[in-house]
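Asker: Task: produce atomic coordinates for the following.
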Amino acid sequence: MADPHINVQQRDPPPAQLPLLNSNTNRHPNQSHDHKGSQETDLDKKLKRLENFLSVLGFSQSSVLGFVLSWSAFLLIGVLLPVVILELSNCPGCGKGQVKDFELVIVASQACVAAVSLLCLSHNLRKYGIRRFLFVDRYSGQMARFSHQYIQQIRGSVRLLVMWSLPCFILKTVREVIRILYVHHESWWLSTAICLALIVSWTYLSMISLSASLLFHLVCNLQVIHFEDYPKLMERESDILVLIEEHRRLCYHLTKISHRFRIYLILEFVVVTASLFVTLFQTTGYSGKITYINGGDFAASSIVQVVGIIICLHAATRISHRAQNTASLASRWHAVATCSSTDASQLRMSNSGGNLEASASLNSLHMNYSESDLESLDYLAMPTSAQLASYMSSYHKRQAFVLYLQTNPGGITIFGWTVDRTLITTIFFIELSLVTFVLGKTIVLGTS
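Answerer: Next comes the predicted model:
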């Protein structure tokens, strides 16, 4: 490059200017890029545990054997087991054909949501691996600085998964226990086995769908770390080209996240909305009395599905507004840098970075520019042409940088639509209205 200052930075780059993800194409995507020998950091251990948890749920399909085992377990535990139990079980007090009309529809909707999650997320994990999928390798020289924040975000996502799945699990368990007490089978052992089988199948499908939503939530939150670090880079970096290049990299990774998850998000919205509409048709078209015994699963499954959508929308909206807020921060930074400078007569050149700075002198001269005092202008030290040109160049660079950020806001997009407050408000109230009606039909009427 022509600028000698930039060449010095390239020969000895500081941590904030290191390039993104120097991936080795000869390595498998599941292998770590930052390991030194056999040493494992705390982040490596966290990622390994997360990968093992996802493998238990069937998201690890990097081999043919893993693919077969994953989908075989999904079909056996998530589909065949509950369908066979519901077909063979007898519920004389639930109404004629109630099991087929209600509970089989619930199993189908849950299986569709879980299948979408398993299909989309396993494809990305198989293609990129856990580290590249989460973008934790994007700064090969900054892992020590960001690893603690990465670990905190992973722990937060696990806590969020437990916080949302545990109440739904308790609701499902209470419903199945009440059903055992209400529906009489040949023996208590058979009733207990049926109860446990239905709970295991429901929990398996729910954990798959919620884990997929939490992975998207985790990916977005990890990018929030870098957007929150960007204002610090603006404070310590004076080269506008470095700031623009870093912002381009951040937006590039948001674009990659959008491309990887857009099919999953669209299918998730469509399947959940269709499932809720089918639930409404089932509950409103049923002529009998809907109770917690025959319709309680509608409440549990609807809550899980809507929670997954809320988690995804919250994560996408958060990272989108972090990206859009960067332009506001840059505008304030530009205004402070411009207004802190005094008039052109007090400008001086910085010895360290070659940037034009304002003089801190407080006893400035108050000149009277009347015709009788024109001679006094001879004693005023005027800036050189080089200083004025450098000052204007610095101002125009900052102005161009702010304009660039305003016209390139970034964020999570779905085929061009940015997931921001406007979109999330529309989707949230549609899903909330549907699930509120479902809860009213299954819980309020069931207890009246």
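
Asker: rest of the way, CA atoms for contacts and neighbours
Answerer: OK.

Asker: List the buried residues in stretch 58-68.
Answerer: 58-62 (16 or more other CA atoms under 10 Å).

Asker: Next: stretch 230-245.
Answerer: For stretch 230-245, the neighbour count (16+ other CA under 10 Å) marks 230-231, 233-234, 239, 242-244 as buried.

Asker: So which of the residues you listed sit within strands?
Answerer: Judged by DSSP state E, strands contain none of those.

Asker: Which of those residues fall in helices?
Answerer: Counting by DSSP state H, the part of the buried residues of stretch 230-245 found in helices is 230-231, 233-234, 242-244.

Asker: Arg398 contacts Ile240, correct?
Answerer: Yes: at 7.0 Å, Arg398 and Ile240 qualify as touching, with contact defined as CA atoms under 8 Å.

Asker: re earlier: would TSV of the ones in helices among the buried residues of stretch 230-245 with distance to Leu403 be doable?
Answerer: Output for these, formatted as TSV (distance: CA to CA, whole Å):
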residue	distance to Leu403
Tyr230	17
Pro231	16
Leu233	18
Met234	15
Val242	16
Leu243	13
Ile244	11
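
Asker: Show me which positions of stretch 419-437 end up buried.
Answerer: For stretch 419-437, a neighbour-count test (16+ other CA under 10 Å) marks 419-421, 424, 427-428, 431, 434-435, 437 as buried.

Asker: next up, for comparison:
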Amino acid sequence: MAMDDGRVALLAAKRRGFTRSASHASDELQSFRSWLRWMCVDQSNGWTASLSWFVFIIFTFVVPSFSHFYLACSDCDNRHARPYDSLVQLSLSGIATLSFISLSQFVRIYGLRRFLFFDKLCDESEIVRKGYTEHLHRSLKILSIFVVPCFAAESAYKIWWYTSGATAIPFLGNVIVSDSVACIMELCSWLYRTVVFFLVCVLFRLICCLQILRLQDFAQVFQVDSDVESVLREHLRIRRHLKIISHRYRAFITFALIIVTVSQFAALLDTTRKKADLSIFKSGELGLVSVSLLAGLMILLRSAARITHKAQGVTCLAAKWHVCATIDIFESPEADTETPTAGGVFGLPFEPPSSDFDDVGSEEDELDNTKIIPAYAYSTISFQKRQALVTYFENNTAGITVFGFMLDRSSLHTIAMIEMSLVLWLLGKTINEIS
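Answerer: Below you'll find the predicted structure:
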């Protein structure tokens, strides 16, 4: 009878976990799915997938091509000329194509809920679940923070360009109607391509926020009496999820870095040539696109570096945990035992003054701070087990990788130095040609 009760309880627990992971109309992703449908990037069924691809082709290729070849106004006055329009259209269409194909592949293979790791939240603590849901709702606000200012500037430029009489191609029979439709279509095309790119970047940031919340929750094991096996299992699970994220996003990050780099160097080469005509009316749109692409790339790289830094902070925390427990054992009157006394660490001579804690403020990382860990939590873990765990952390670093290349702060510095070297080399070439 007891065995039957245990089996029923196990089935009920599995059913609760399945209900949590399954998609339904009122789950956490309801508003997010509605937003995806309004943006025509939802591919949950055949009809929405077909509509998504149709809108993608129209706004990514058809409208930009029509704008560049038929509405560029090659014979208009000097202020309305668009000498950098080809570079603008190629940059936006290239990054939008990469983003849309990546997003389509993510949703088609994994599904939105599984891709965002919502099916794994049933195994997390309540703090992680609530924090991740808040980050999901905040992600749309972050997306609008980056897109709305750029779209407002682009709208102002396009409205001025059409209302000031730059083009007069009555392809709909009436000049005013034709210009209005062309202006709206160009703005929709610009907004669509920019939003698709920022959407993939913000989703990557959202997934990284989940792993950061898990690492912060995982760090609490060093504050309680935990066994080494449970700590190791949880860290292995976090490392596995980080590898999954790295594997899914490595192609997108690599090609986004290439596209943005090529676009920026092409813009630099085009604007520093001898006969370049620079003004806010001609090169303003190119500068706006450059800012948008660089902002999206910074979201990717900063999110990857941040989560890598948090994962590496766990190693520092484990080493400090091991040192504090070991010193407390030897300072204890029972030095020949493995049971430390409570509060012994706080009497150590190397403890920083309390005023130092106040001066640090928010500049100090919560996983890598200078505060001493209380040693009363380590009574059941021997020195050998602690040493083995610290050695494992030191030799199994976790973080976001791109084809084996760890994206941490050092790698960002390396990328920045390489880019700066290429910029200086290109500027040297153009300056020599001008002189």
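
Asker: before we move on, the earlier item: closest to Phe298 of the first structure among the buried residues of stretch 58-68 of the first structure?
Answerer: Gly58 (25.3 Å; CA to CA).

Asker: and Arg214 of the second structure, what element?
Answerer: Assigned by DSSP states H and E, Arg214 of the second structure belongs to helix 175-218.

Asker: Next up, the contacts around Thr163 of the second structure.
Answerer: Shown in contact with Thr163 of the second structure (CA atoms under 8 Å, 6 or more residues apart in numbering): no residues.

Asker: Quickly note the distance from it to Ala81 of the second structure.
Answerer: Here the criterion is CA to CA, to the nearest Å. By it, Thr163 of the second structure lies 15 Å from Ala81 of the second structure.

Asker: Ala49 of the second structure now?
Answerer: For Ala49 of the second structure, the distance to Ala81 of the second structure - CA to CA - is 38 Å.

Asker: Walking through the stretch 251-400 of the first structure, point out its strands one by one.
Answerer: 347-349, 356-358 (DSSP state E, counting those that start in this stretch).

Asker: Out of the ones you listed, which is the most enclosed?
Answerer: Greatest average neighbour count among those goes to strand 356-358 (a mean of 20), per mean count of other CA atoms under 10 Å.

Asker: Give the next helix or strand downstream of the longest helix seen in the second structure.
Answerer: Secondary structure of the second structure read by DSSP H shows that its longest helix is helix 280-331. Downstream of helix 280-331 of the second structure, the next assigned helix or strand under DSSP H and E is helix 354-360.

Asker: start and end residues in the first structure for that following helix, please.
Answerer: Aligned by TM-score structural alignment, helix 354-360 of the second structure corresponds to no residues of the first structure.

Asker: Tell me how far that helix lies from the chain's centre.
Answerer: 32 Å (CA atoms, centre = their mean, to the nearest Å).

Asker: Who are the packing partners of the helix or strand harbouring Ile431 of the second structure?
Answerer: Using DSSP H and E, Ile431 of the second structure sits within helix 409-434. Judged by 3 or more CA pairs under 8 Å, 6 or more residues apart in numbering; DSSP states H and E, helix 409-434 of the second structure is in contact with helix 228-271, helix 280-331.

Asker: ok, Ala311 of the second structure - contacts?
Answerer: 215, 397-399.

Asker: hmm, I was thinking of Leu191 of the second structure
Answerer: Applying CA under 8 Å, 6+ apart, we find Leu191 of the second structure in contact with 147, 151.

Asker: That one corresponds to which position in the first structure?
Answerer: Applying TM-score structural alignment, one finds that Leu191 of the second structure aligns to Thr203 in the first structure.

Asker: what about Gly416 of the first structure, distance to Thr426 of the first structure?
Answerer: Taken as CA to CA, the span from Gly416 of the first structure to Thr426 of the first structure is 17 Å.

Asker: before we move on, what about Cys120 of the first structure?
Answerer: Note on Cys120 of the first structure: its distance to Thr426 of the first structure, by CA to CA, is 24 Å.
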